[in-house]
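Colleague: Okay, predicted coordinates and the sequence, questions at the end:
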Amino acid sequence: MTNPPTTALVTGATSGIGRATAVQLAAQGIHVVVAGRNAERGHEVVAQIRAANGRADFLEADLHNEETAKRAAAEAVVLAGGRIDILVNSAGIFPFGPTAETTEEVFDAVFDTNVKAAYFLVAALAPLMAERGAGAIVNITTMVAEFGANGMALYGASKAALGLLTKSWAAEFGPKGVRVNAVGPGPTRTEGTAVMGDALDAQATLGPAGRPGTADEIANAIVFLATDASSFIHGAILPVDGGRIAV
């Protein structure tokens, strides 16, 4: 990016990794549009950021298709004062389970949220960034997009698609000044993964770190890729998984 970023849209920002990312970006002086489905939690994030003298606004958005994505993009541009410099695609759902027990409804919901919404957000915002010659997009994938895992076929496949899109978008928009990268989290302790219980810790013991990560640790990497500290990085998928895919 040729100029320091001043605005960001973070989806899935009302909890977990998205929330931590929104708070960290705001701490760097970036005006953050906090997007999510839960208005109560969204306003709490905004209040937290503003209490620390940051700038933030809440955008209620249930992202699942072209219409909802493009509407959210347009509303975010208005809330941010006319431009979005950073897009973080953090919204996602992750139902786990056997392939034979997956319904078509669940299949469609996972790909609609994890792939289609991100695709059309990029379609709406990346060309605007390219017109200005600067911008950064960070997608959130997962370590199980890199290897087979029992019960995670659907979730892993959706995030693997997002990983390939990351590289394709880097090739498409990088020459116009828009950097596109991704972060691949491993086992991370958040509100959403609390239902995994001991299974989360068991998964984490398979990596060198031997423990689950925190939302802030994942957000550190996202903010790195979203800002000028990573100005020469394009099309990368940065594993932040305690070393799990390295062993």
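Modeller: It's in. For clarity, every value in this text was computed on a predicted model and none was experimentally measured.
Colleague: all contacts plus neighbour counts: C-alpha atoms, from now on.
Modeller: OK.
Colleague: any idea how far the most centrally placed residue in the chain is from residue 130?
Modeller: Geometric centre of the chain, nearest residue: residue 90, 2.3 Å, by Cα atoms, centre = their mean. Computed as Cα to Cα, to the nearest Å, the residue 90 to residue 130 distance reads 21 Å.
Colleague: do the same with residue 231
Modeller: 15 Å.
Colleague: Pick out whichever of these two has more residues nearby.
Modeller: More crowded of residue 231 and residue 130, by other Cα atoms under 10 Å: residue 130, with 17 against 14.
Colleague: Name the SS class of the closest residue to residue 109 other than its chain neighbours, please.
Modeller: In space, and not counting its chain neighbours, residue 109 is closest to residue 64: 7.5 Å by Cα to Cα, 6 or more residues apart in numbering. Classification of residue 64 using DSSP: H, G, I helix; E, B strand; the rest coil returns coil.
Colleague: Second structure follows, compare the two:
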Amino acid sequence: MTQDFAGRTALVTGGNSGIGRAVAGLLADRGARVVISGRDAARGDKAVEEIRAAGGTADFVQADLADLDSVRSLAARSIELGGGHVDVLINNAGIFPFGPTAEVPVSDFDEVYAVNVRAPFYLVAELAPLMAARGHGAIVNLTTMVASFGLAGMAAYGSSKAALQLLTKAWAAEFGPAGVRVNAVSPGPTRTEGTAVLGENLDGLAGTTPLQRVGRPDEVAEGIVFLASDAASLIHGAVLPIDGGRLAV
């Protein structure tokens, strides 16, 4: 495995499970010092132990991304753990309450926008200017295939991720001239701890894709880490679908 992230610090939100955990492990394997955030301290500590046991460098920071003070504290702590810098930000964490529009509680609507839009916005606000001052950095946002087409029951979730897709392009325009690349990955149905609640619906969604199977976290992680790497040096403001071909049909 190449060590192309050696000397770099990467913050992976929601890095204690699912796609985020796969990303954190891959970045650590490639030499990055990884900071994992999440709400579940036991799960976060376990992820860190596994990465360290494999020879990587990792720390866990407990954070509630629905709380703005916690978001800012996470940014500050990540900078501290990184020796004064964060070079890679993976905005992976997200929540996805589903249901008919008329039945979505205000509390759910507010929380999905707080976690899926406000938290990435203010992490970028805290970290991207420091990346720009150093002349380099990479940010990868996780969106969803339902940010690009309408699906019943996913109005709140899909629209929050559509906002993140637009932010990806706006941030690429804003920070790109200073050497900071901002891109996004749009996963399709992926089997994780979080999507387990969907049950057979996950397989049903996968059945609408040309590949006709549910994806694995490591398959999505490979694309995310590619976009964060120097191998993607000319890619700015892109949204990479990793969805078994769903957006192609």
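Modeller: Arrived safely, thanks for sending. Quick caveat: nothing in here was measured; it's all calculated off a predicted structure.
Colleague: Specify, as a residue range, where stretch 206-226 of structure 2 falls in structure 1.
Modeller: Aligned by TM-score structural alignment, stretch 206-226 of structure 2 falls on residues 204-224 of structure 1.
Colleague: Touching that stretch from outside, list them.
Modeller: Defining contact as Cα atoms under 8 Å, 6 or more residues apart in numbering, one finds that stretch 204-224 of structure 1 is touched by 16-18, 20-21, 24-25, 138, 182-183, 185-190, 200-201, 230, 238, 240-245, 247.
Colleague: Show me which residues of that stretch are buried.
Modeller: By 16 or more other Cα atoms under 10 Å, the buried positions in stretch 204-224 of structure 1 come out as 204-205, 207, 211-223.
Colleague: with structure 2 superposed, average distance for the helix or strand harbouring residue 223 of structure 1?
Modeller: Here residue 223 of structure 1 sits within helix 215-226, counting by DSSP states H and E. Aligned to structure 2 and superposed, helix 215-226 of structure 1 gives a mean residue distance of 0.5 Å (mean Cα distance after the TM-score superposition for structure 1).
Colleague: one step back: which of the contacts of stretch 204-224 of structure 1 are buried?
Modeller: With burial judged by 16+ other Cα under 10 Å, the buried subset of the contacts of stretch 204-224 of structure 1 is 16-18, 20-21, 24-25, 138, 182-183, 185-190, 200-201, 238, 240-245.
Colleague: Just those: which are in helices?
Modeller: Under the assignment DSSP state H, those contribute 16, 17, 18, 20, 21, 24, 25, 200, 201 to helices.
Colleague: Which residue is the nearest non-sequential neighbour of the fifth one?
Modeller: In other words, residue 21 of structure 1. Computed as Cα to Cα, 6+ apart, the closest residue to residue 21 of structure 1 that is not its neighbour in sequence is residue 219, at 4.7 Å.
Colleague: hey, where'd the helices end up in structure 1?
Modeller: Applying DSSP H to structure 1 gives helices spanning 16-27, 39-51, 66-79, 104-111, 117-132, 153-173, 198-204, 215-226.
Colleague: for the ones you listed, which one ends up most surrounded?
Modeller: Counting by mean count of other Cα atoms under 10 Å, helix 16-27 has the highest mean neighbour count of the helices of structure 1, with a mean of 25.
Colleague: Which elements pack onto it?
Modeller: In terms of contacts (3 or more Cα pairs under 8 Å, 6 or more residues apart in numbering; DSSP states H and E), helix 16-27 of structure 1 is packed against strand 7-10, strand 31-36, helix 39-51, helix 215-226.
Colleague: Mean distance between the first one and structure 2 after superposition?
Modeller: Here strand 7-10 of structure 1 is compared with structure 2 after superposition; its mean distance to the aligned residues, by mean Cα distance after the TM-score superposition for structure 1, is 0.4 Å.
Colleague: Run through the neighbouring helices and strands of that strand.
Modeller: In terms of contacts (3+ Cα pairs under 8 Å, 6+ apart), strand 7-10 of structure 1 is packed against helix 16-27, strand 31-36, strand 86-89.
Colleague: Structure 2: matching residues for the second one?
Modeller: In other words, strand 31-36 of structure 1. Using TM-score structural alignment, strand 31-36 of structure 1 pairs with 33-38 in structure 2.
Colleague: for the last one, same thing?
Modeller: Mapping strand 86-89 of structure 1 onto structure 2 (TM-score structural alignment) gives residues 88-91.
Colleague: Now residue 147 of structure 1. Nearest residue, chain neighbours left out?
Modeller: Using Cα to Cα, 6+ apart, the closest residue to residue 147 of structure 1 is residue 245 (7.8 Å).
Colleague: And the one you found, what's its match in structure 2?
Modeller: By TM-score structural alignment, residue 245 of structure 1 lines up with residue 247 in structure 2.
Colleague: what do you get for residue 154 of structure 1?
Modeller: That one, residue 154 of structure 1, aligns with residue 156 by TM-score structural alignment.
Colleague: measure its match to residue 169 of structure 2 for me?
Modeller: Using Cα to Cα, residue 156 of structure 2 is found at 21 Å from residue 169 of structure 2.
Colleague: One more: residue 38 of structure 2?
Modeller: Distance, residue 38 of structure 2 to residue 169 of structure 2, using Cα to Cα: 26 Å.
Colleague: can you list the ones in helices among the buried ones among the contacts of stretch 204-224 of structure 1 in JSON lines and add distance to residue 97 of structure 1?
Modeller: Below are these laid out as JSON lines (distance: Cα to Cα, whole Å):
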{"residue": "16", "distance to residue 97 of structure 1": "22"}
{"residue": "17", "distance to residue 97 of structure 1": "23"}
{"residue": "18", "distance to residue 97 of structure 1": "24"}
{"residue": "20", "distance to residue 97 of structure 1": "28"}
{"residue": "21", "distance to residue 97 of structure 1": "28"}
{"residue": "24", "distance to residue 97 of structure 1": "33"}
{"residue": "25", "distance to residue 97 of structure 1": "34"}
{"residue": "200", "distance to residue 97 of structure 1": "15"}
{"residue": "201", "distance to residue 97 of structure 1": "18"}
